[in-house]
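Trainee: my questions are about this predicted structure, shown below with the sequence.
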Amino acid sequence: MRALFAVVFAFGLLVGAPAYADKEADAYYKEGLAYKMEGKVDQAIGSLEKAVAKNPQHGMAWASLGALYKQKKDLPKSISAYESATKVITKDKTLWRNLGTAYANNSQNDKARDALTTASKLDPKDAEIHALLGTVRRKLNDNKGAITELEQAVKIKADEGEWWHSLGVAYRFDNRIDDAIKAYEKAIEISPNESRYHFDAGAAWRRKDDPEKAIPHYEKATELDPTFSEGWFDLGFMYKRNHENDKAIAAWQKYLELNKGKDAEGGKRIEEEMTSIGGTPKKETPKKPAPKKAAPKKK
């Protein structure tokens, strides 16, 4: 009888906390949620930490802690909380997605891939999870896998410009330039004011040695973001390739102004390119020091 009691008691410890602990944990959990609703993050965390101390199997308290730690930019604690939550609540795609995202933000891309794969298996039609998986797989140099996930994402939900852009980047790394251009054009159609989308489309057309198609994208990129030094750099080369030397010189001069004090090697190259087509890099005239004021005469 004692042996049986010992087994039952041990099993009880494994499967959960005593009833009174559950009640106390629930009370702290509800208190934490109330604080969270009021925007009192630190108090919410304090109450939720008490909840999981009373009942380490309180999955919802762990899940809420994961979100709050993330809000506080404490990734290690956020990850630990989401890990504890998914051990208890094993079939919630949102928890696995949040855990995967936290891993990715902490540069733990192998674990991010595994967590997001679990999330995707729980809901294969969740486009956002496919898109996140695509991004993580590209970071892991699994470009084929990235393309598969991103293609699935845009198939399910076709109105996210960022996903089309990411797909274009993956195609470019796979040397599928025509497919990359189509993806970039789709991204631009959805979000026409993203300078990076135009820049990457221009770069793809540049890879195809088609300055007529590349130039409008580079021009748009630098129009949307006049501080986009890479855009001015590439635009100058496309103007030169198109025998528009005056425009090339002007674009490169803009690059030199933006690049001042940054990439010395890049600056030197552009100065040489400008000189080769008859341009003269403009140097800033050093400002003369202000004249010193005469000391007041003693009376």
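Mentor: Yep, that arrived. Numbering: from 1, shown residues only.
Trainee: can we go C-alpha only for contacts and neighbour counts from here?
Mentor: OK.
Trainee: what about Pro124, neighbour count?
Mentor: Summarising burial for Pro124: neighbours were counted as other Cα atoms under 10 Å, giving 15.
Trainee: what of Tyr20?
Mentor: 11.
Trainee: now swap in Arg138 and tell me
Mentor: For Arg138, the count of nearby residues is 20 (other Cα under 10 Å).
Trainee: ok, it touching Ala170?
Mentor: Yes - using Cα atoms under 8 Å, Arg138 makes contact with Ala170 at a distance of 7.2 Å.
Trainee: what's the overlap in contacts for the two?
Mentor: Residues touching both Arg138 and Ala170 (Cα atoms under 8 Å, 6 or more residues apart in numbering) are Ala146.
Trainee: show me where the stretch 51-200 of the chain has helices.
Mentor: In the stretch 51-200 of the chain, the helices defined using DSSP state H, counting those that start in this stretch lie at 59-71, 75-88, 93-105, 109-122, 127-139, 143-156, 161-173, 177-190, 195-207.
Trainee: which stretch among those comes nearest Glu265?
Mentor: helix 195-207 (20.9 Å; Cα to Cα).
Trainee: list the contacts of that closest one.
Mentor: 165, 172, 177, 180-181, 184-185, 187-188, 211, 213-218, 220-222, 224-225, 231, 234, 238.
Trainee: which one of the helices of the stretch 51-200 of the chain lies nearest to Ser276?
Mentor: Minimum separation from Ser276 across those (Cα to Cα) falls at helix 195-207, 20.9 Å.
Trainee: here's the one I want to compare it with:
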Amino acid sequence: MARLLVTRILTITAVAALLVLGTGCPDKSKAEAIKAANRGAKALSSKQFDTAITEFKEAVRLDRDNFMAWYQLGESYRAKKEWNEAVEAFESASRLRPNDVMLNVRFGAALYEQAVDRERQAEATRLKKKPEEVTPDLRGVNFDAALQRLEAAVKVDPNLYNAQYYIGRIYRDQFKDAQAADAFTKAILAWPRFGAPYIALGELYRRWDYPNEAIQVVSQGVEHVMENEDKSKLFYILGMAYFDKVEDSKAITAFTEALKLSKDNHKAKFQRGQSHFRMGQLKEADKDFEEFSKSAGSGLAALKGIAQKFRFQIAAKQQPGGG
């Protein structure tokens, strides 16, 4: 998630804690809950998530009505991508403040991630694979609860870019592409430095076989986005759009930029190898395929097999009379 949203949330937390402390509290357990919540907020801001969880759990044990402790407990679990626990914490917070806008953003996003994670786990079990090795088909997943929360948030403030982004993801997963594109566009307009909606919209345009539009969108993202990881993904999508147009020289340049920003963008290495191969640059292609096969994880096992086939073809072409 973007830093601005996190900063805003932590600021709200600190102010809320100070207000409660300033008014005084005759109930000793509530006072102790506030102290635990403040320790949790400090740990969360330092990314000490396990410590934060311990402190926030203590806070809500002492005071079940401490909204911010429940909220930040959900944030701590969200940071660890423990979606079931995040949803439970946000649900407890929602009982106290059902119309809180920022809670609805986080709660809706967590409900979405929980649904995706469950489907991924189920798919992995069916296929007898690791969860990271499967891409679940999400068209049949019920995202109604998540969408309800997110839409409630943007009804209050349409410029909540993260909520718009998740709304776009839900529509995209349901193959409601027009609605998805609209939501991603709203997210971009609300906060142009947020990389994820550029990436998602670029992928949508590629799915529609509109490479020129994909190039235009992700080029804007490259200009505005600052985070290296997101920027690497943008250059990857840019390279794929050029690859779709069989403009391999430009594709290679984009994939190279993606790899400069993130050496772990293994797909960029694989795709650059394909562009080199298509251009007849067999030595460069073989190097990329070899490095990809060594460094990519098990989640890219299928692409590793394809890379190996390319290497066999390259070896055959390099033999005398191999063409």
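Mentor: Nice, thanks for sending it over. What you see is a predicted model, and the numbers here were worked out from it, not measured in a lab.
Trainee: drop the TM-score for these two in here.
Mentor: Overlay of the two chains. TM-score (TM-score structural alignment, normalised by the length of the first structure): 0.70; 251 aligned residues with a Cα RMSD of 3.2 Å.
Trainee: mind giving me the ChimeraX select for the contacts of helix 195-207 of the first structure, buried ones only?
Mentor: The ChimeraX selection below is limited to those of these classed as buried (16 or more other Cα atoms under 10 Å):
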select :165,172,177,180,181,184,185,187,188,211,213,214,215,217,218,220,221,222,224,231,234,238
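Trainee: which residues are contacting stretch 122-138 of the first structure?
Mentor: 91-93, 97, 101, 104, 109, 112-113, 116-117, 119-120, 143, 145-150, 152-154, 156-157, 163, 166, 170.
Trainee: can you tell me which of these are buried?
Mentor: For the contacts of stretch 122-138 of the first structure, a burial check counting by 16+ other Cα under 10 Å picks out 93, 97, 101, 104, 109, 112-113, 116-117, 119-120, 143, 145-150, 152-154, 163, 166, 170.
Trainee: how close does whichever residue in the second structure pairs up with Asp200 of the first structure get to Glu291 of the second structure?
Mentor: Aligned by TM-score structural alignment, Asp200 of the first structure pairs with Ile237 of the second structure. To Glu291 of the second structure, Ile237 of the second structure is 20 Å away according to Cα to Cα, to the nearest Å.
Trainee: show me which of those two is the more surrounded one.
Mentor: Neighbour count, other Cα under 10 Å: between Ile237 of the second structure and Glu291, Ile237 has more, with 29 against 15.
Trainee: what is the burial count for Gln114 of the second structure?
Mentor: 21.
Trainee: surely it meets Asn84?
Mentor: Yes - Gln114 of the second structure lies in contact with Asn84 (Cα under 8 Å); the separation is 6.3 Å.
Trainee: for the counterpart of Leu189 of the second structure in the first structure, grab the count of nearby residues.
Mentor: Leu189 of the second structure maps onto Lys155 in the first structure, with residues paired by TM-score structural alignment. For Lys155 of the first structure, the neighbour count with other Cα under 10 Å is 12.
Trainee: now the helices of the stretch 51-200 of the first structure as TSV including distance to Gly266 of the first structure?
Mentor: As requested, the helices of the stretch 51-200 of the first structure are exported to TSV (distance: least, Cα to Cα, whole Å):
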stretch	distance to Gly266 of the first structure
helix 59-71	39
helix 75-88	37
helix 93-105	31
helix 109-122	32
helix 127-139	27
helix 143-156	29
helix 161-173	24
helix 177-190	26
helix 195-207	18
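Trainee: looking at those helices, which is nearest to Val7 of the first structure?
Mentor: Judged by Cα to Cα, the one of those that comes nearest to Val7 of the first structure is helix 75-88, at 22.2 Å.
Trainee: and the closest one, which residues are buried?
Mentor: For helix 75-88 of the first structure, using 16+ other Cα under 10 Å, the buried residues are Leu75, Lys77, Ser78, Ile79, Ser80, Ala81, Tyr82, Glu83, Ser84, Ala85, Thr86.
Trainee: and the last one, what pairs with it in the second structure?
Mentor: Looking back up the chat, that one is Thr86 of the first structure. Using TM-score structural alignment, Thr86 of the first structure pairs with Ser94 in the second structure.
Trainee: list the contacts of that match.
Mentor: Counting by Cα under 8 Å, 6+ apart, Ser94 of the second structure has contacts Asp100, Leu103.
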